[in-house]
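Participant: this one's sequence-less:
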């Protein structure tokens, strides 16, 4: 590869770096698979320009990726440090966000003691809704506006952390219309143009990875679809990942939260490469948080997948298996870093109408009054059909994922990659136990498919990252999505 001559030592280092990135024989575990004839091809090969080549800003495809994640502290017992963190941040009044269940748990006791020990005033909002709706988010925002806090602390699962992010956003921009920042086309999709107040997230579930990302998801009730807001300026200042806080999760919550990790890792691992995403932003502040698979996200996503396959069954089976629970919390965080920068695609895009159009299903093990399809269940229920469909887009990546499930891929043909991964996923879900085996088990019928498709079409933010999918919003996309929903009816 030609390279412009610069100082010899710098030129040598630059050339070695380019060779490493472009090599299809990288030792990186995400791009090779030592010990097998199978090889994961590098989808980024040839994308790095010569240092002498000017950048053509008129090109539509992306040419860069940006890595953003919250600072993370991981370790049993580290929740008690949160008061000192807010003291160092100079917080004068902390707004604590939780839900009615977590309010009674030791995690809340730990944060209260930590804040009180440092003499930091705080007030608690505990009305967060599991799988939040736009109206529950608005109620939380109005509460936060009335309290005039200068920092936020979220203690709970993804619903709590996402709600706190939105409270932070709309108290920083108090005059904004609610739809200003909501993802297009359901909202205006405006970028978040300034830093928000400090937000520390203390997850009590091992699933969403919300402590690492700038994404917040909720139901837009009138549109019968889930949507959200995503921008790197919304990510928490710090995520405190204390494995002790996940020990109170019931097995059903362990399972559904872990399935979210599973799909986060699989979808970000198989998303289109970042350099295939369009359009290229004219200003870096407009570069989306979900950018497509890239060499950094790959490392986090593949490791999270391997750990989830290994430890989730153990965590679900034995609530006292502290090693498995700790590993799942770490996997959730790793996957959060991976998908928070690469993005997710079809499982998540299709899950949003599944959750919001729930025909009357209430998942066992959830202590809530309303019907509920937990988020992890809604994403995993389509996974066997989705990855069977996407296999042809990148057979090597799908085979690498199948290998993570224990499949011997040494003699598998590349054209069978999707089918093999789909079968491995179905087997894993069945053996995990107590999971609905397709949309029929949730109460959906073939007559629901058209509405599910219409609820998926607006999820352009994630669908644009889906391999093999027409994303024009026309009839071909509708037919492709309808076929996937039909295939997902049962497995």
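Facilitator: Now that the structure is in, tell me what you want to look at. None of these values were measured; they are calculated from a predicted model.
Participant: CA atoms for contacts and neighbours, from now on please.
Facilitator: Will do.
Participant: hmm, residue 424 is touching residue 401, no?
Facilitator: No - Residue 424 is not in contact with residue 401 according to CA atoms under 8 Å; the separation is 9.3 Å.
Participant: more neighbours, those two?
Facilitator: Set residue 424 next to residue 401 and count neighbours by other CA atoms under 10 Å: residue 401 wins out with 25 against 19.
Participant: where do the strands sit along the protein?
Facilitator: 71-74, 94-97, 122-125, 151-156, 199-203, 215-220, 225-230, 238-241 (DSSP state E).
Participant: tell me which of the ones you listed is the most buried.
Facilitator: strand 199-203 (a mean of 29; mean count of other CA atoms under 10 Å).
Participant: report the angle between it and strand 151-156.
Facilitator: Strand 199-203 and strand 151-156 are oriented at 10 degrees to each other (axes from the mean of the first three to the mean of the last three CA atoms, to 10 degrees).
Participant: ok, second structure coming up, stack it against the first:
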């Protein structure tokens, strides 16, 4: 009989005593970045042995010719493809079901390419999940709205090609959508949803309107800052391996990506909005989006994103410049930013140094304020005013009378609120909304 291993015994003894979390997880897809990268998608997909691919995009992106160019790259490697351009900007349960229905009817497919903003990439993730795993959308949606079922096996190869610098969806393991019947946004979160490869070509963003650049860029800002100020991973209760979730809290690796993202934003965000032809600024914004995705996609976001879901889901008549006006909408990047200044006032006391560091990274030249609580909100509102973001939730049509209806939509986002660095009540959220009617 072998003698006991003192190291193994020591580890087992201490593991049994642990009540707080000691483990964090981090993951991201491989990345191919640079001008002309989309022309190598055919080669990349051929490495997975596929022969038939569905390209998922929206009508506006399809009109640019980028999906057809990708189809040509696939054909050069003897891979046939079809283009589905029915993605809904700010996807809904209905639009995702329709996309999955098309994929089922025209399939089977060996792989997928998503081309567009977060709407296209998130739709492709959901289509891949439903057609490969065989379930319905409600099976996978986060609780308490859906069942939060995990996919039973590996999904098909998915190459994500962002055409906006914003969501970072090419890096993350989640997708977001509106549930129309509930007038609320929710999502699906599982590590198997991560794209197989992110192909990022800054040339495809040069023609983005300034309003879209501004809104998408504010999504990057909120991803980076929320992730950086999120609850530290060791403050959670210890989880069993099968209980580990994608959002594990702020951690050393996510911090690095978020810090770099904020530095790039400081260098290039205003320039990209003002001068869309500046390739260096566009490249920096694409990197900032991807890096923030590598951060928040593992650590998590909190109050600004939780508030954004009912803001977008309950929109009345607001129609933003630079976007299709088929129906009212609040672009995701706008919706997450509208309560961000007040949300970070709320979270400041939980991690003052992190809030001040975020402000310094986003705007190194900003004057230091006597009230430290106001430093990050002041940096954010200065940026938002410069790039034309609406002035609070009042700027997209909400009043104080709407707050009782907005709060329940936020409180449904417990997956996000759990990552807030301090406990959040309904009264807290109501106060944040009330003080966000106007931000300046």
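Facilitator: Yes, it's here. Quick caveat: nothing in here was measured; it's all calculated off a predicted structure.
Participant: please identify which of the strands of structure 1 is closest to residue 480 of structure 1.
Facilitator: With CA to CA, the closest approach to residue 480 of structure 1 among the strands of structure 1 belongs to strand 225-230: 18.9 Å.
Participant: so how much does that closest one differ from structure 2 once superposed?
Facilitator: Mean deviation of strand 225-230 of structure 1 relative to structure 2 after superposition (mean CA distance after the TM-score superposition for structure 1): 0.4 Å.
Participant: which part of structure 2 matches that strand?
Facilitator: Under the alignment (TM-score structural alignment), strand 225-230 of structure 1 falls on residues 184-189 in structure 2.
Participant: all helices in the stretch 201-350 of structure 1, in order from the N-terminus.
Facilitator: 251-270, 295-317, 322-342, 346-356 (DSSP state H, counting those that start in this stretch).
Participant: any chance of those helices in TSV, with distance to residue 442 of structure 1 too?
Facilitator: Listed next are these as TSV, based on distance: least, CA to CA, whole Å:
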stretch	distance to residue 442 of structure 1
helix 251-270	14
helix 295-317	21
helix 322-342	25
helix 346-356	9
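Participant: figure out which of these is closest to residue 71 of structure 1.
Facilitator: From these, taking CA to CA, the stretch that ends up closest is helix 322-342, at 10.5 Å.
Participant: put together TSV for the helices of the stretch 201-350 of structure 1, with distance to residue 365 of structure 1 and mean neighbour count on each row.
Facilitator: Converted to TSV, those look like this (distance: least, CA to CA, whole Å; neighbours: other CA atoms under 10 Å):
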stretch	distance to residue 365 of structure 1	mean neighbour count
helix 251-270	5	27
helix 295-317	12	22
helix 322-342	18	28
helix 346-356	17	26
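Participant: those helices: which one's closest to residue 113 of structure 1?
Facilitator: helix 322-342 (23.4 Å).
Participant: and for that closest one, what span of structure 2 is it aligned with?
Facilitator: Going by TM-score structural alignment, helix 322-342 of structure 1 sits over residues 279-299 in structure 2.
Participant: how about the contacts made by the spatially most central residue of structure 2?
Facilitator: In structure 2, the C-alpha nearest the mean C-alpha coordinate belongs to residue 167, at 4.3 Å (CA atoms, centre = their mean). Residues in contact with residue 167 of structure 2 (CA atoms under 8 Å, 6 or more residues apart in numbering) are 117, 118, 216, 219, 220, 289, 293.
Participant: dump these into a markdown table; add distance to residue 344 of structure 2 as well.
Facilitator: Formatted as a markdown table, the contacts of residue 167 of structure 2 follow (distance: CA to CA, whole Å):
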| residue | distance to residue 344 of structure 2 |
| --- | --- |
| 117 | 26 |
| 118 | 24 |
| 216 | 20 |
| 219 | 15 |
| 220 | 16 |
| 289 | 20 |
| 293 | 20 |
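Participant: lining up the residues you listed with structure 1, which overlap?
Facilitator: When the contacts of residue 167 of structure 2 are mapped onto structure 1 and scored by both residues aligned by TM-score structural alignment, their matches' CA atoms under 8 Å, the shared contacts come out as 117, 118, 216, 219, 220, 289, 293.
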